[in-house]
Structure formats: C-alpha cells, structure tokens
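Trainee: Sequence first, then the predicted structure, then my questions.
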Amino acid sequence: MQGQPAYRILDLASEVGEIAKDAVESGEYGATPEQLEVNTDEVGDVLFSLLALAESLDIDAGVALDEALDKYQRRLEETGTASSSNREGGR
C-alpha cells in the first residue's frame, strides 16, 4: 500500500465522491431522501482509501479512532451532542 499522502488524499476524496453520487442519485437529488442508497463496496473503498492514507502518513488508525471516539464522548457529555457545530442539529 505504498503511496504519497497527497495521492492518497485525492483517492479518498474520489471514493467519498462515489458515495455522494450514489446517495444523491438514489434520493433523486434530495426529492426522496428516504430512498437513499449507498453500495456496500463503495463504503469498503472509502475505508480502504482512508486506511491507506493513514498508513502513508504513519498514523495508527486504531489510535486515531480511539482519540476521535474520546473527543466525541467528551462533546456528548459537555454539550449533549457529538457535533462540533454550535448550530442546532449540527453539520
């Protein structure tokens, strides 16, 4: 899984774009959000790309996830929401 981080970021953005495309098209561009569908293999592609990015940056993905979960837990305890946004409903 060798690769430059800049290329890994582009790959990740591309894969997230695939999920967004699936979601937008399946929900008829927002007209029927209850029909939103995302292909499982596309989620797998995003996960693979994210793990490859972490590896290329020498970041332990497990440690990064634990830190993020701790951060969200603190937010929940302090504000009642995991969102980093101050707006109601979050981002």
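Mentor: That came through fine. From a predicted model like this one, the values you see are computed outputs, not experimental measurements.

Trainee: can we go C-alpha only for contacts and neighbour counts from here?
Mentor: OK.

Trainee: ok, and for stretch 75-82, which residues are buried?
Mentor: By neighbour count on 16 or more other Cα atoms under 10 Å, the buried set for stretch 75-82 is 81-82.

Trainee: Not counting its own residues, what contacts it?
Mentor: 72-73, 83-84 (Cα atoms under 8 Å, 6 or more residues apart in numbering).

Trainee: Check which residues of stretch 52-61 are buried.
Mentor: Buried residues in stretch 52-61, counted by 16+ other Cα under 10 Å: 52-56.

Trainee: Put this next to the first one:
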Amino acid sequence: MDEQDRVSAFLDEHNLHAPPAHRVLDLVSETGELAKDVNVATDYGENPGEATVQEDELGDALFCLLALADELDIDATGALDTALSKYDDRIEETDDAGSKD
C-alpha cells in the first residue's frame, strides 16, 4: 500500500474527509509550522545552515498534501511524475528548474 492509499484508508476509517478548500487551509497551516521551525532554528535567517524541521511537522504537511490529493481524486504519484517531467524539460531548455514567473 502506498502513502496515498494509507492516508485514504485513515480518512475512511476515522471519518475525516473534508472539502478540498479545508485541506488547502490545513496544508498552509502545516507548512507555516515548518517555516516557524526553520525561523527558530536559523535565528530568523541569521544562520541558514542551521535549518531544521521536526519530523512530525514534516509528516503533518505530507499528510495534508496526500489528503488533499485524495479529496480531489488526484494520484499523487502521477502528479509528482508530471512535475518532475516538467522540471526536466525546463532544465533541458534553460538550465534552470524554475518557472521564471
């Protein structure tokens, strides 16, 4: 069972389904907690080499992202494959993975 299937089963088992808009808000909240970890660990950017995040906070953000994919009926592995292909194309064309937007 892959990670998205595990999250989907957990949502089903505990009746935790929610609208996608709520899942996005949860995701933003959890990534904010990751940013807070980095801010504190780096003394608010003074020591960028000291950046760390707590494993459970990273897990919370991953859970929220996979729950969002589940609620939208999007295969997370397929979405990742699409993104990696897009980045490969950009690197091949411009030597940079960024979108330039």
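Mentor: Good, I have the coordinates. The model shown is predicted, which means the values in this text are computed figures rather than measured ones.

Trainee: Closest to residue 63 of the first structure out of the buried residues of stretch 52-61 of the first structure?
Mentor: Residue 63 of the first structure lies nearest to residue 54 out of the buried residues of stretch 52-61 of the first structure, by Cα to Cα, at 10.7 Å.

Trainee: what do we get in the second structure for the closest one?
Mentor: In the second structure, the residue matched to residue 54 of the first structure (TM-score structural alignment) is residue 69.

Trainee: residues in contact with its match?
Mentor: Taking Cα under 8 Å, 6+ apart, we find residue 69 of the second structure in contact with 4, 75-76.

Trainee: Surely residue 8 of the first structure touches residue 57?
Mentor: No - Residue 8 of the first structure is beyond contact range of residue 57, at 9.6 Å (criterion: Cα atoms under 8 Å).

Trainee: The first structure: matching residues for whatever helix or strand residue 22 of the second structure lives in?
Mentor: Assigned by DSSP states H and E, residue 22 of the second structure belongs to helix 20-41. The aligned range for helix 20-41 of the second structure in the first structure is 5-26, by TM-score structural alignment.

Trainee: ok, now which ones touch residue 4 of the first structure?
Mentor: residue 56.

Trainee: and residue 49 of the first structure, how many neighbours?
Mentor: Neighbour count of residue 49 of the first structure, defined by other Cα atoms under 10 Å: 22.

Trainee: how about it, what does it touch?
Mentor: Contacts of residue 49 of the first structure by Cα under 8 Å, 6+ apart are 8, 11-12, 15.

Trainee: Please tell me which residues of the second structure stretch 73-81 of the first structure aligns onto.
Mentor: Under the alignment (TM-score structural alignment), stretch 73-81 of the first structure falls on residues 88-96 in the second structure.
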